[in-house]
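J.: Task: produce atomic coordinates for the following.
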Amino acid sequence: MIRLLKFLWWSFVALFCGLLLSLSGAYLYLSPSLPSVESLRTVKLQMPLKVFSSDQKLIAEFGEMRRAPIKFADIPQDFINALLAAEDDNFANHNGVDLTSLVRAGSELLKSGHIQTGGSTITMQVAKNFFLTSERSFSRKINEILLALQIERELSKDEILELYVNKIYLGNRAYGIEAAAQVYYGKSIRDTSLSQMAMIAGLPKAPSRFNPLANAPRSKERRDWILGRMYKLGRIDKERLEQAIAEPIDASYHGPQPELEAHYIAEMVRAEMVGRYGSDAYTEGFQVTTTVPSTLQNDANLAVREGLASYDSRHGYRGPELRRPGMTKSAWLEELAKHRSIGGLEPAIVTQVEKSGILVLLRNGEEQAVPWDSMKWARPFLNTNSLGARPQQPGDVAQTGDLVRVKRETDGSLSFTQVPAAQAALVSLDPSNGAIRALVGGFSFDQSNYNRAIQAKRQPGSSFKPFIYSAALDKGFTPATLVNDAPIVFQEAGMEEAWRPKNDNNTFLGPIRLREALYKSRNLVSIRVLQTIGIDYALDYVSKFGFNRDDLPRNLSLALGTANLTPMEIARGWSVFSNGGYKLDPYLIERIESRDGEVLYKANPATVPVAETFAKEQLKDELNGTTDSPPVLAERIIDGRTTYILTSMLQDVIRKGTGRRALAMKRNDLAGKTGTTNESKDSWFSGFNADYVTTVWAGFDQPESLGRHEYGGTVALPIWMSFMSAALAGKPEHLLPEPEGIMTLRIEPLTGRAAPPGTPDAYFELFKSEDSLPAASELDPALGIPGGPLPADQAAPIDLF
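T.: Purely as a prediction, here's the structure:
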């Protein structure tokens, strides 16, 4: 018996020593390749890119992993108890490895022949999640054990738990418990109930199998088991247990909820961030603050959508998007699920037609009435210029099974509508530094992510004329200069047909002052002015506004706005008029911060000096340490007196010209210009005061006529007015003060000369101090003044170049 005991004892010693030597050998072999645990203290978890408005409203979030790291001190104790009950109830006592769990896992392996559970502690899972792969092998398990032992030696239990709860994947792109609480319950983990915490604590074991959105019964089973474990471990009492188990599984998907609809802006930021940081832009947790205030962006969204809807309704109803008569409600719901909301316009299927209106089925399964009054506009669309008969009853507009669009009004009712066929873009800049204050690239990003504000090159038409007039004012012209508004023919060598430009209404006014020619948008005057100042001079001059010279035609059609330019380029050029002659570069990103709040980038745009002391004051601030970088002064590219005089001329466009609709805004500080291209394919309005410069374009993506009676003043201008009215609400009138070197003289309207006392209809005009008024005999023949206008069929040919 003694011999047997000695044998067993020495066998045990040998086995123990052998195991010890094996583990020592494994440690000596593997330890050189083990990563440093110290790196866990500075680990950077993948976090998405977030884009905010200037007032910190969330615009968008980009990245595959939704994560919001949380500090250990902010983790509720109930959640810690639930997690430990589910994953590692001996966490507080072991040193990284739980021998009981490992033995149990080994036993299961021997019985079944394959790995059932890994016997991993939370510390071992931290080791695996941060340093190892998910490969199931003995070598990986040994590495996991060794790392866990090191982690426990170098980190506290609180630090280990903090790492674990922020790293684990919990389904639906949620990484970490804070992101999971937001995804499943739309709130912070600190605000969830005990039942909800237990549900989240049950996810690490199998995020897909116990996911409450995919498998609610199994999720409830897992949750209840965890609650029972908490009760057995003394973490909760029976009353709390019963209350938590009685709660239903109320999880629902809560994706990233933008607080501001600005998808085109978000995409511009995403592209710029990828350009700066590559793929790290999606994972490093950058937070980007843009220059766009949420209020102005909301105003812009509303202006574009209402403006396009108004234009669209004037041209009739194009019919339902689909017809699905005779289908069951469930089949209709399946069809509705295929169609998204576009610009707030919801898809709906007509289920009943009544005298008072129609009944429609919505995607959520509800049926709601649409009143007849909201349908009376829907005359049948025949073509751009023709409509069918006015409908007399709802049945003239819609039939059962029609898939239509409805808009929810502020009182909750529905109105009948359709998705506009035309598109529009709006850009608004701060003329003092080029900051983008609002940008809309189309009716809806969900409909089309093509950003017309920065990508669509279209002809600006007459909204380009102010650049030619500005060039003329710097070439010696004055607002009182007379130019002949008369027919003219251009014959280029080798051309079979001559070019015979004409005014929009095909009328001619004869000698006309430059001011009047601008607000009446006389094409022939613009051409004669460009011909007089010269193409090369004009191209050099206009290029200073930031336009690519290659985009500008080298012929007299330039005067009519035949260049292909984007709304952003036009707005940038117009900012020079509104700020007194300074060139700016539009910018969108105000600040980039790291995940820790460190400012990585702060915009320092070239800024227009607001006074002569601007540079001195900025320099003083820099020396006192109150600015982050030296100030950058914007480059003056044209005379401030030129912009002042031109602004006065553009104010007349609104007072008595093609922009008269804007008088309804009842402001005296607005200046602007309409633009309409041939056959009304493009509609423009650009305008400003000293606070904002805004450009609006409207048209079809594939150029076609907007309609016989549609112009810049009927399509683009109402959108501009809607936005600017909201943007300037409550703001005092603001135009730049008169610069030095301006004189005001009384002028004869017919000759443009200084008016003697008592001259009837004389008016006051602005001039630069060096300007001299010509006598009638000195009027420039190149402007076509002597002899008056010729009839159209007697116009003399003039070479085009």
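
J.: From now on I want contacts and neighbour counts done on CA atoms only, so please keep to that.
T.: Will do.

J.: Show me which parts of the helix or strand where Met568 lies are buried, residue by residue.
T.: Per DSSP states H and E, Met568 falls inside helix 567-579. Neighbour counts over helix 567-579 (16 or more other Cα atoms under 10 Å) mark 567-579 as buried.

J.: Here is a second sequence; please produce its structure as well for comparison:
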Amino acid sequence: MPPQGLQRHLPGEVTRQEMIRLRKALRKNLRGKPSLPIPAYGTQEAIALLLTRFAKTAILAIVLLLFLIGGFGSGVLFGYISTTKPVPADLLRSGSETTYLYDAKGEFIAKQTGSQNIDRRYVTYNQVEHTAIANAFIAIEDERYMTHIGIDPKRIASAILSALANGGTPTHGGSTIVQQTVKLVTGDNQVSSQRKIQEWYRAIMLDEQLSKTEIMELYLNLVPMGNSYVGIEAAAEGYFNKSAKDLTLPECAFLAAIPKGPAIYNPRTENGMRNTLRRQQVVLAKMYQLGKISRKDYDDALKTDIVLAPVPEDKAQAKVNSYFVEYVISQVVDRLVEQGLSRNIAYQYVSSGGLHIYTTMEPAVQAALDEAFSKKDLFQKNPSFYEDYPEKPEAGMVVINNKTGAIAGMQGGFGEKTTNLIWNRATDLQRQPGSSIKPLVAYGPALDIGKFVGSSIIQDKEVFFNGPDKPWPTNYDRQYRGPVTFRNALKGSLNVPAVTILKAIGVDTGKRYLKNMGIDWTKDEVGLAAAVGAPQHGVSPLQMAQAYATFPNNGVYRPAYAFTKVVDKDGNVILENTPEEQRIFKPETAFIMNTMLEENLRKSTSAFGMYTDAGKYGPVVNGNKEIISTGGKTGTTDSNVDKWFAGFTHYYTGAVWFGFDNMVKQTAIPEQDWENPVRIWRAVMDKIHINMKDKPFDRPNDIVERKINIYDGLLATPSTPSNQVMTEWYQENSPLIPKQNSGRASIKDDEDSDENGDGSGLFDRILKKLRPGSTRRGDSDSNSGSRSGSDSRLDTDSD
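T.: Predicted structure coming up:
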């Protein structure tokens, strides 16, 4: 038996004479259709609109015929049904329970108590069954709700016939409350015969799965009620400042009038209020016609004025979630969407479905991030300098546990987070990475495929890779250093060698390596400019952190993740993250890259003499001031708009972006704050490693060492000046290990040779092959697209 609240009929029937008088009174009171803005259609628009309306009618007619014919129609019908995903109704039965989140140690960190995290908006049917709300919706939306099987063939046929009789526009819809619930759950609302058939099938299945009371409860909590209210509880509080359980008959009829078109029946506008009151009268008349209210109830309701409460302000301060918690919730929602839920329903389920979400957040790491991002001096060395700036500098940072690939912590902006669902600079930001991309797209791949070694000589001199009229690329200081080793070119963040290397291995090769590390530029038109971090599409700190973690992980890439598992209220694991991994670089490549990136955090003692901001601040230290093996790379974009630092130890990898949001105008970072991303990174990483011991990066057994002369890449001799000697590492049996001794302190540009296969003359070999007969100018790279080098952003990378 259905619950009493859904079968509330009065003794006797409404007489024919009463209904005639009722209709006349309604016609007199309503005085026309709801007011709508009248669009000014041109001839083409009017024709298109007419065709669209008839097309919809034709689709409905064809769908109806498919049910009536066999053969092809039945085959199509079977195909549509066989691909239909079931409605995940079981997930939504308990939508009023708090969801809890836990850190990596299983300790409670946050809870969700509703979609807005303010108060509960879900209402059970038992709480409102004594009101007229269910019957009001049944009367106006689905009068045979209690007797049909989820779909109402009579109503469907009536809708089609009314559409045919009215030029393609039906006078009423054909969807039952069950069908509407299906659409609200799945979010599938496209206009197609396949979607409609699948909706019918899902409605029938849902009607079998749940009782009419349970379906009504879902519907009452999911139905859009205008002004960002979802469900009758939120609407009752928003419009009348009361709970749904306290609604009167006129208020129930008023609310039931809104879902037909929340924009048209918007009580907060003058026209919308008038439209809603008219439709409220229709709802009341229908309730009386169906015997759900008495004549006295009907008359009294018509005489009752509807008074809206003032637009409500939040009755309680919203609980503000951290950037990490919001990111976790978004990831869980994404996974549920993959399983067939609509995004709205998935978010509601995560927010108030009684789930237990086990995150990867490490309390010590997050505390270090929170502390650093609260220190103004790490963001503004001179705060008074920014008094007239339209914006203040911001930053975003992600820290990843190298062992697992799990996100240990993140911060999406400076200072206290004061509201929910705001821009997270750790994950949402997309900015060009500048030179911080060089190890990932050029140097790492070049070592890995065996085309270069650390002692390979690259000529840092004027080149014309983007056409004969203008040198490109250039270095940040417009100076050239002549022959430099592969290792020193990376340490000095020189643009000419980086582009030369990418040209030698191929842009597609570099992009393929990037894609395998979670940065997909394969569809980006950027060509050689990728070597200096100037794509059309940027990267986030999260992407940079997970890509850089490949180096301390011995060349293995692990996609970052923020939660390990999600458990429902009954203890069932409904989602689980199993760490994945993919080898990107050989272990030998990773080790050699680690030694190169370590040098970026050391002050130079060689004749090369270059070091960057990272070298000024040095490697991570623990609480005893012991050095922790550290590697990393800075990055800067044109005019110092963006500053980056990505770095790692054996334990953790972190990436920082620093700059302005540029919501008002593009703002360059003042020179006094150029070092801030490194300073922020060190503040966080020193805190994380305070109780850790140094652990050098893993060295494969087949790595060999050689002492080389930094000016020619050949073997150092006793006569080589000590400040020109550098240790270089190679994979054993590499054909590029130098065999010839260096007898000179330096090499002039025109004296390069490669007679011994040591790579020392590689640059000129590339030039001769690519530009026969030319010693200076060359063609632009065919794979570079329109941004291969013309962007001035490429010429000013200062690190």
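
J.: Work out the TM-score between the chains.
T.: Once superposed, the chains reach a TM-score of 0.52 (TM-score structural alignment, normalised by the length of structure 2), with 470 aligned residues with a Cα RMSD of 4.2 Å.

J.: and the buried residues of helix 567-579 of structure 1, which two are the farthest apart?
T.: The most widely separated members of the buried residues of helix 567-579 of structure 1 are Pro567 and Asn579, with 18.3 Å between them, by Cα to Cα.

J.: hmm, back to that, what range in structure 2 does the helix holding Met568 of structure 1 sit on?
T.: Counting by TM-score structural alignment, helix 567-579 of structure 1 falls onto residues 541-553 of structure 2.

J.: After the helix or strand harbouring Ala331 of structure 1, heading C-terminal, what element do we hit next?
T.: If you go by DSSP H and E, Ala331 of structure 1 is part of helix 329-336. Sequence order places strand 345-354 as the next helix or strand after helix 329-336 of structure 1, per DSSP H and E.

J.: Now do that next one: which range of structure 2 does it align onto?
T.: Under TM-score structural alignment, there's no match for strand 345-354 of structure 1.

J.: the inter-axis angle of that strand versus helix 329-336?
T.: Interaxial angle of strand 345-354 of structure 1 relative to helix 329-336 (axes from the mean of the first three to the mean of the last three Cα atoms, to 10 degrees): 150 degrees.

J.: just to revisit the earlier point, please point out which parts of the helix holding Ala331 of structure 1 sit buried.
T.: Residues 332-333, 335-336 are the ones in helix 329-336 of structure 1 that count as buried (16+ other Cα under 10 Å).

J.: which residue numbers in structure 2 go with it?
T.: On the basis of TM-score structural alignment, helix 329-336 of structure 1 is assigned to no residues in structure 2.

J.: what's the spacing between that helix and its chain's center?
T.: Offset of helix 329-336 of structure 1 from its chain centre (Cα atoms, centre = their mean, to the nearest Å): 33 Å.

J.: Tell me the helices and strands packed up against it.
T.: Packing partners of helix 329-336 of structure 1 (3 or more Cα pairs under 8 Å, 6 or more residues apart in numbering; DSSP states H and E): strand 345-354.

J.: which SS state does Gln459 of structure 2 fall under?
T.: strand (DSSP: H, G, I helix; E, B strand; the rest coil).

J.: burial of it, as a residue count?
T.: As a burial measure, Gln459 of structure 2 scores 25 neighbours (other Cα atoms under 10 Å).

J.: what do we get in structure 1 for it?
T.: Using TM-score structural alignment, Gln459 of structure 2 lines up with Asn484 in structure 1.

J.: wait, that match sits on Gly510?
T.: Yes: Asn484 of structure 1 is within contact range of Gly510, at 5.0 Å (criterion: Cα atoms under 8 Å).

J.: Let me know how buried Ile574 of structure 2 is, in neighbour terms.
T.: 11.

J.: helix, strand or coil for the equivalent of it over in structure 1?
T.: The equivalent of Ile574 of structure 2 in structure 1 is Leu600 (alignment by TM-score structural alignment). Under three-state DSSP, Leu600 of structure 1 falls in the strand class.

J.: which residues touch Leu600 of structure 1?
T.: Applying Cα atoms under 8 Å, 6 or more residues apart in numbering, we find Leu600 of structure 1 in contact with 591-594.
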